[in-house]
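> The sequence and its predicted three-dimensional model are supplied below.
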Amino acid sequence: MFSRRVAPFAEERRDSRALVLGAQAVAAAGVALLAVLPVLAGAEPWVLRPVALACAAGLVAGHLFWFARGRVRRPWLALTVQAALGFGPLLPLGEPWSSAGGFFAGGLLLVSPPARAVPWALLACVVAGVVSVVPSWPGGWLEAGLGSAVSAGVAALSLFGLGTAARVVAGRAQEVCELKRRTIAEERMRFSRDLHDLLGLSLSAITLKGELVARLVPGKPELAKAELAELLVMSRRALADVRTISAGYRELSLDEECRAAADVLSAAGTRVTVARSGIGELPSPVATTLGTVLREGVTNVVRHSTASWCAFSVSTEDGTAWLEIVNDGANGAGGGEGSGAGLRNLGDRVEAMNGTLTTEVGPDGTHRLLVAIPVGSVRRERPRAS
């Protein structure tokens, strides 16, 4: 189930990363071509042409290596290489090479805080404009210098924008990994908690019924047959619980849980008293939570105490649903407030419904579990179609 939840995010992450990486490669190559093509087509000495090609290739490769994945390793080394390859050829090549200075200015914007990076990036663009007009000084220096500075600035903003997009995608990838980890952990916790809380009573009941059938078979076969029929009903109910756990959906009937709890306690030889009032209109989440608490509470009475009697009541009063389970087995083996590892799970369930769960042991050896859940804060669910 959790794999289906996370798969769309993983596919979206892979597509976004590939798109951003491709866009950065195209942008970096485009800026490099804007700088190197005028050199190749111009009247510069032939020896400068392979130098320009090598510098352009180095700028593209360095930008993709250091900035394309969102995280910049060794930023000052990256800036040093970009400054050397972007500004070094400006004096011999002049204005055509000015856009290459955008690699350094864009790198500054990517590795430094905006308050410090913006002034230095603007200065780098101005330097690119000034240095690029030195070979042609003094003719048309203002127009050429301004155009070179603007060319470097546009290249810097393009590379900075795509680098920022890569950083956002990388952050998104980390969020998806964290979401996947949390989803897996929550799914494992849910499965473990539901397996303990929902199957504990059913398996205890099946065990007790099986022991009772074994005792009745020699002398009372007809009664044993009737008990065996109830045992089959309990086993089918346990199988249905397993299916609801594996499907991630569970909705319990509080009336059925009260009857099942009374049957289990009676089969264990415990005298039972049940009181129910006003539970028919409880929202499904509240009824399911109370039914789960009742299951675990009765399971603890059967497995962890020597109770001779047990009384439980379910009621609603002043917008609050109440469940109380009291028995006299707290002084027996395993009894007491700490019996039943599922109480921690039940506390989490009740807290999720803005309720409270308390347990106490009386001086006369009685153990009391009390749950209160405010009904008004829970949205009432529509009945599900069967």
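Yep, it's here.
> For the rest of this, base every contact and every neighbour count on C-alpha atoms.
OK.
> Now do the same contact list for residue 162.
Residues near residue 162 by Cα atoms under 8 Å, 6 or more residues apart in numbering: 20, 23, 24.
> meant to ask about residue 299, not that
200, 201, 204.
> neighbours around residue 130, how many?
21 (other Cα atoms under 10 Å).
> Please apply the same query to residue 74.
If you count neighbours by other Cα under 10 Å, residue 74 ends up with 10.
> one more structure, for comparison:
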Amino acid sequence: MRIRGTGVQRQASGQSPARLEQERPGVRALVFGAQPAAVTGVALLAFLPVLTARESWLDRLAALACLAALAGGHVIWFAHGRAGHRAVVLASQAVLGFVPLLQFGAQWSPASGFFAGGLLLAFPPSRGVPAALLACAAAGLGSAWPGGSVHAGVAGAVTAGVAALTLFGLGTSARLVAERDAEVRELKRQAIAEERKRFSRDLHDLLGLSLSAITLKGELVDRLMPARPAQAKDELAELLVMSRRALADVRTIAAGYRELSLEKECRAAADVLSAAGTRVTVARSGVDDLPPRVATTLATALREGVTNVVRHSTASWCAFSVSTEDGTAWLEIVNDGAAGPAGGGADSGAGLRNLRDRINVLNGTLTTEAGPDGTHRLLVAIPLGHAAS
């Protein structure tokens, strides 16, 4: 709701999301460029009075060197948010910002703002604010010291405070923009990774059964062709239908639309098992009005379960049922192939991991168990109340 509301506000203000996206790089450049500009401005506020009021080139060069060190250190260590040697930088700012006050007086008070602003950037407000206030008060005392002027002291403290707040505000803005950029990059990375995971999962879940069925039909056609060409022709026609269904599944994955028909999947699963020479028993009850998400999840689980039976077991019979009871949708697949070459294979590969991810989203459960008589059972339960909400 918040995102939609923001979109409405943007449209109401006459700014489209595309235009805002185009303007954002300019705003980002302005924020990052404002900080060194402000640092340079504060340095000039301290240097220009010295340049005009002092005739000694030694004083001018000393002031220029101190301000260059103050501005450079602030940009390097606070503009880029580095953590190391911050105490050394603050100590240097304190020395360069306050010792020249004894020589230059109130003219040097803007330079004291570097130290006060550095304190605000380096420490949390509970510690930074009192320390910065003390630094500004010290700048005021240093400004008033040579002549004892209260006016000069107040002006020095206020100038140092304004400089500190300017450096702190622009530095914090740049830091927040940088953190926001990092968050956006991380969100994009996660979105890409999630989409890759979704594509891989859907490719496995949706095409596994179709490709297994095509393989079985192809082998059957190959066996029937020499002795029973008419039946082989019929099986080949079914193979073409299955291949078209697999092509539709590929398009479904590419489009991101993954709603499946549980009824069609039941019929397809029974056809595949029959083609593999497995006796099939199907039971369906009370599943005509299932929520689409539940029906699609059960259909996907049915595909994966039947694919495992065909690929990884030597089952001679398989029974699956889909039903609803006590507000829960159930899918059960039982076969007698758990003692096959791959031990039933129900837990092999990424299929069941993918299924558990899908089912967990709906607050459902998936369990598998092998019986002592060589049977294997897969059971999926999804509460309908949670899925519908």
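Cool, got the structure. Just so it is clear, the structure is predicted and the values come from calculations on it, not from any experiment.
> circling back: which ones among the contacts of residue 299 of the first structure lie within strands?
Judged by DSSP state E, the contacts of residue 299 of the first structure include no members of strands.
> And residue 70 of the first structure, what's its match in the second structure?
In the second structure, the residue paired with residue 70 of the first structure is residue 81, using TM-score structural alignment.
> make that residue 50 of the first structure, sorry
So, by TM-score structural alignment, residue 50 of the first structure is matched to residue 61.
> what helix or strand is that match on?
helix 57-74 (DSSP states H and E).
> so how much does that helix differ from the first structure once superposed?
Its matched residues in the first structure lie on average 2.7 Å from helix 57-74 of the second structure after superposition (mean Cα distance after the TM-score superposition for the first structure).
> what's the closest of the contacts of residue 162 of the first structure to residue 42 of the first structure?
Of all the contacts of residue 162 of the first structure, residue 42 of the first structure sits closest to residue 24, with 27.5 Å by Cα to Cα.
> rewinding a little: enumerate every residue touching the nearest residue to the match of residue 70 of the first structure once chain neighbours are set aside.
Using Cα to Cα, 6 or more residues apart in numbering and skipping residues adjacent in sequence, the residue nearest residue 81 of the second structure is residue 175, 7.2 Å away. Going by Cα under 8 Å, 6+ apart, residue 175 of the second structure touches 79, 80, 81.
> Repeat that for residue 46 of the second structure.
Residue 46 of the second structure touches 67, 107, 108, 109, 110, 111, counting by Cα under 8 Å, 6+ apart.
> Quickly find the element holding the residue mapped onto residue 245 of the first structure from the second structure.
If you follow residue 245 of the first structure across to the second structure using TM-score structural alignment, you land on residue 253. With secondary structure defined by DSSP H and E, residue 253 of the second structure is part of helix 229-255.
> Please spell out which residues along that helix are buried.
232, 235, 236, 238, 239, 242, 243, 246, 249, 250, 252, 253 (16 or more other Cα atoms under 10 Å).
> The third one pairs with which position in the first structure?
In the first structure, the residue matched to residue 236 of the second structure (TM-score structural alignment) is residue 228.
> mapped onto the first structure, which of the contacts of residue 175 of the second structure are still contacts?
Mapping those onto the first structure (both residues aligned by TM-score structural alignment, their matches' Cα atoms under 8 Å) leaves 80, 81 still in contact.
> Can you select the buried ones from the contacts of residue 175 of the second structure in ChimeraX?
Applied in ChimeraX, the following selects the buried portion of those according to 16+ other Cα under 10 Å:
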select :79,81
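> just curious, which of the contacts of residue 175 of the second structure is nearest to residue 160 of the second structure?
Out of those, the member with the shortest distance to residue 160 of the second structure (by Cα to Cα) is residue 79, at 18.9 Å.
> Can you mark which positions in stretch 282-300 of the second structure are buried?
287, 290, 293, 294, 295, 296, 297, 298, 299, 300.
> now swap in stretch 81-91 of the first structure and tell me
So stretch 81-91 of the first structure, judged by 16+ other Cα under 10 Å, has buried residues 81, 82, 83, 85, 86, 87, 89, 90.
> Just the element for the spatially most central residue of the first structure, please.
Per Cα atoms, centre = their mean, the C-alpha nearest to the average position across the first structure is that of residue 179, at 2.5 Å. Take DSSP H and E as the rule and residue 179 of the first structure turns out to sit in helix 141-216.
> Done for today, thanks.
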